[in-house]
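Below are the sequence and a predicted model for it; my questions follow.
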Amino acid sequence: MVPAELYKTVPPAFGHDVLALFGFNPNYVNLNHGSYGSLALPVRAFCDELTDEVESNPDKFVRIDCIHYWNRVRERVAKLIGAETDECVIVNNTSHGLATVLRNFIFKEGDILVGATTTYGSMHQMLKYIADIPPYPVLSTFNLQFPTSRAKIIQDFEEHIKKLTETGDATGERKIVALIDSIAGHPGAFLPWREMVAICRKAGVISVIDGAHSIGQEVDLNLSEIRPDFWVSNCHKWLFSKRGSAILYVPKRNQHFIKSPIPSPVTYHSPHDSDYQGPQDFVRLFEWTGTIDYVPQLSIGAAMDFREWLGGEHKINAYTHALAIAGGKRLAERLGTNVMDPDGEFTLNIVNVEIPLSGDVESTDEVLRIFTHTLILQWQTFAPPFRHNKKWWVRCSAQIWNEISDFDVLANALKDACSKVEEHVAQRNN
């Protein structure tokens, strides 16, 4: 597949015709794009061609050519998200970017980290880790349970932040850092993160946005207007670049916080060095942090080319959003259950549907293994089941290759998996 030739043709209608543009097993029904992303064949062709270029002369590519690709990608993504080019750098994934931000803060005793009950698992563990090491900042968890409403989340979050800030401290220098999802992972819910950022800004709280699912799914982003303090988003999920690749946005007003990427690059200068000349250039710090395969990061531009050919962000997301709404209703009807978000308040391209399994069933490794093996190995489909607020749900990602019939396949697979889980629980209890 030659991208230049493909892009001279008319793109296919969204639905199963688009499957020809991806490398899926023809028997696989993919309703879990949100976890790992999916590489389009023309983007893969770009990656293969770029790999040939890299391997033909690694010294020339890494020392001379790579930076030009890198800067061009940053420029294009900055326009997409409403930021300045030199406020954006490329990192391996959202977790890596968030770790870079959070571990660059210099905490003091009495400082506070804010997470939520819906914070992505490894990110919540990282908050706990930072709270577990000197000087032991306090971890405060915002309780967020679904079903709920956007208005209630905003109200509850404002109250949570108010309680943390009204006590104050003797020096007036206490640091409060809030890690906020733009689109939560489990449940897959589009949160009122813009309003939450505004609450943080008013209260003097630093906002760090886990936007893992945002770019490519949340249209009309304008970070310069929203003004989060830090924001990171995966490009290999909804934007179709090769995994893993992500954008770290740090507005110029906050770049002084970032002393070093992870790992520290050769361009790092210590304040104790004789040639130290003040705060370092934010972008230059991230240009070289050690030898990696740059192809995934540089495929972001090729992914944007592919999406432009398909019709652009609004066309893509209009289809996937409508399918998420319709598919969620169809799946709930087939399972005899309910959609978590019947009014669509929290739904972009991800929909959460209750599955017919008792909430008393714990989310154990064995239960999750039964779900995984049944769905993937026996039914050749997948969408992740999870337990939330004493009920079991499944998170479905609607993509341009999906049609409503794919939700029927998942319904049959889930019924089978639930019966196997119930049998397992019954045997264990006996």
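Cool, got the structure.

When you work out contacts or count neighbours from here on, use the C-alpha atoms and nothing else.
Fine.

other SSEs contacting the helix or strand harbouring E55?
E55 is part of helix 41-56, with elements assigned from DSSP states H and E. Applying 3 or more CA pairs under 8 Å, 6 or more residues apart in numbering; DSSP states H and E, one finds that helix 41-56 contacts helix 3-6, helix 295-298, helix 300-310.

Against that first model, consider the following:
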Amino acid sequence: MGEIRTHRDDPEENSNHIHLPKKPKLSSFITQSQIQQEFAHHQHGVARLNNGSFGSCPGSIIAAQKRWQLKFLQQPDDFFFNQLPTQILRSRTLIKDIINADDVSEVSIVDNATTAAAIVLQQVGWAFAEGRFHKGDAVVMLHCAFQAVKKSIEAYVTRAGGSVIVVHLPFPIKSNEEIISEFRKGLARGKANGRKVRLAIIDHITSMPSLIIPVRELVKICREEGVSQVFVDAAHAVGSVSVDVKDIGADFYVSNLHKWFFCPPSVALLYCRKSSLSSSELHHPVVSHEYGNGLAIESAWIGTRDYSSQLLVPEVIDFINRFEGGMDGIRDRNHEAVVEMAEMLAKAWGTSLGSPPEMCPSMAMVGLPSSLGVLSDGDASRLRNHLRDQFKVEVPIHYQPLKDTAAAEEVEGGSADFITGYARISHQVYNTIDDYLKFRDAINQLLHDSFNCKMLPYPS
């Protein structure tokens, strides 16, 4: 890809010149101009620092998707009977190798991680309802689990008699040991009074705040503590960190392919370890005529809909292999770049990162100056909207309450400099230095306005 620079990045003329990690000049790999062409459909002038929520699909993959959509529309019957099953199996086979599963039968393709959570939690709910799990037995999850997962627990588990233990992780965080310690405490609470922990839900990469969780170690602890099943919600994982489901050892593992793997929305893999459950125990929540033929087959047909995003895994792999080092190279460069940009922003604002670099995937949590007044979730939402509307910067903002009451009172009184707001920045191949400079300058402008006007720099 070569060194990423902008048109005004002359080191002798621009004091803001910043170097991303150096890369050798490539003649046989994709160039920077080709990358920008692949993502030319992005809205012009927007600093897109939120790849984590929806991902981004290259133009060549969008074109390939349109070809698949046209094939269906040209002759739907031939497509359904002769092409769709074969092509989905092809995608599943490639996914099996990407995640190092033992057998293609362990891999299903579903719409997204939310669908996968419903599949897993539905069978847990049935186990409670049918008496295979005892009333009051527990499901353990991290407090920063995705909201849809929490709602699925409410819909399928608690109404069937299961209890929920929430493991609160510290943030900012310094090491994996803090996570492991709190998780052990959560399992102990789940096993109190003779109860059993029937399911542990572990994020591989938490969404907000964003952290890489020591998932392999937590799964091992679950096995030692007799947890019945382990479900890893890895919505952000494939394309952002290395994934080896056999090494991780969970019963279920889900990852979206439209976040960091360049697929169009929406497509996700659901790995179900062959030795964990029989196929008759897992079903897609949308019942079609394939019901009872195994989860992978059920998931491959849930009625008339657009299946094109599920068929594009071969084309996406071809796109990824245009980059030096393939997926490994993209992951490494994204991680290095997001850490460097996060440290640049923190230095510019006099703040700090929310975690060590090794706990950052292709995203990083950057502390915001306390004078921005992020003192609630509502403040975080308003700041995010203001950055989008007024500065064309798209970045999620996280509010982190202070545990120390005295410190919290000092912040509200304006007499202390504690971090309660964090920006979750991301880096994907289309990002340039200008994106981060634009964000830096937007925050600096808000700080300047706040200092001059003695009021919050965005609408309350």
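In hand now; what should we look at? As the structure is a computational prediction, the values presented were derived from the model and not from experiment.

what stretch of the second structure lies opposite the helix holding E55 of the first structure in the alignment?
With TM-score structural alignment applied, helix 41-56 of the first structure matches the range 59-74 in the second structure.

just stretch 192-199 of the first structure next, same as before
If you align by TM-score structural alignment, stretch 192-199 of the first structure falls on residues 214-221 of the second structure.

buried stuff in that stretch?
For stretch 214-221 of the second structure, a neighbour-count test (16 or more other CA atoms under 10 Å) marks P214, V215, R216, L218, V219, I221 as buried.

Restricted to helices, list those residues.
V215, R216, L218, V219, I221 (DSSP state H).

show me the residues around the fourth one that make contact.
The neighbours of V219 of the second structure, taking CA atoms under 8 Å, 6 or more residues apart in numbering as the test, are V230, I248, G249, A250.

Would it be right to say that V351 of the first structure lies in a strand?
Yes. Applying DSSP: H, G, I helix; E, B strand; the rest coil, one finds V351 of the first structure inside a strand.

quick one: the aligned residue in the second structure for it from G350 of the second structure, how far?
Matched across to the second structure, V351 of the first structure falls on A364, judged by TM-score structural alignment. Per CA to CA, to the nearest Å, A364 of the second structure is found 16 Å from G350 of the second structure.

Run through the helices of the stretch 251-400 of the second structure in chain order.
295-300, 313-320, 326-349, 377-391 (DSSP state H, counting those that start in this stretch).

just those helices: most buried one?
With neighbours defined as mean count of other CA atoms under 10 Å, the helices of the stretch 251-400 of the second structure peak in mean count at helix 295-300, which reaches a mean of 23.

how big's the offset between that one and the first structure?
Superposed on the first structure, helix 295-300 of the second structure shows a mean distance to its aligned partners of 2.6 Å (mean CA distance after the TM-score superposition for the first structure).

mean deviation of the helix holding E55 of the first structure from the second structure?
Averaged out, helix 41-56 of the first structure is 0.9 Å away (mean CA distance after the TM-score superposition for the first structure).

Now do that helix: everything it contacts.
Counting by CA under 8 Å, 6+ apart, 1-3, 21-23, 61-62, 240-242, 295-296, 299, 302-303, 306 sit against helix 41-56 of the first structure.

which stretches of the stretch 101-250 of the first structure form helices?
Under DSSP H, counting those that start in this stretch, the stretch 101-250 of the first structure gives helices at 121-132, 150-166, 193-203, 223-226.

Deepest-packed of those helices, please.
helix 193-203 (a mean of 18).

so what's the closest residue to K274 of the second structure other than its chain neighbours up against?
Leaving aside its chain neighbours, K274 of the second structure sits nearest to E106 (5.9 Å; criterion: CA to CA, 6 or more residues apart in numbering). Applying CA under 8 Å, 6+ apart to E106 of the second structure gives the contacts K96, Y271, C272, R273, K274.

Compare those residues and tell me which is most surrounded.
Sorting the contacts of E106 of the second structure by how many neighbours each has (other CA atoms under 10 Å) puts Y271 first, at 28 neighbours.
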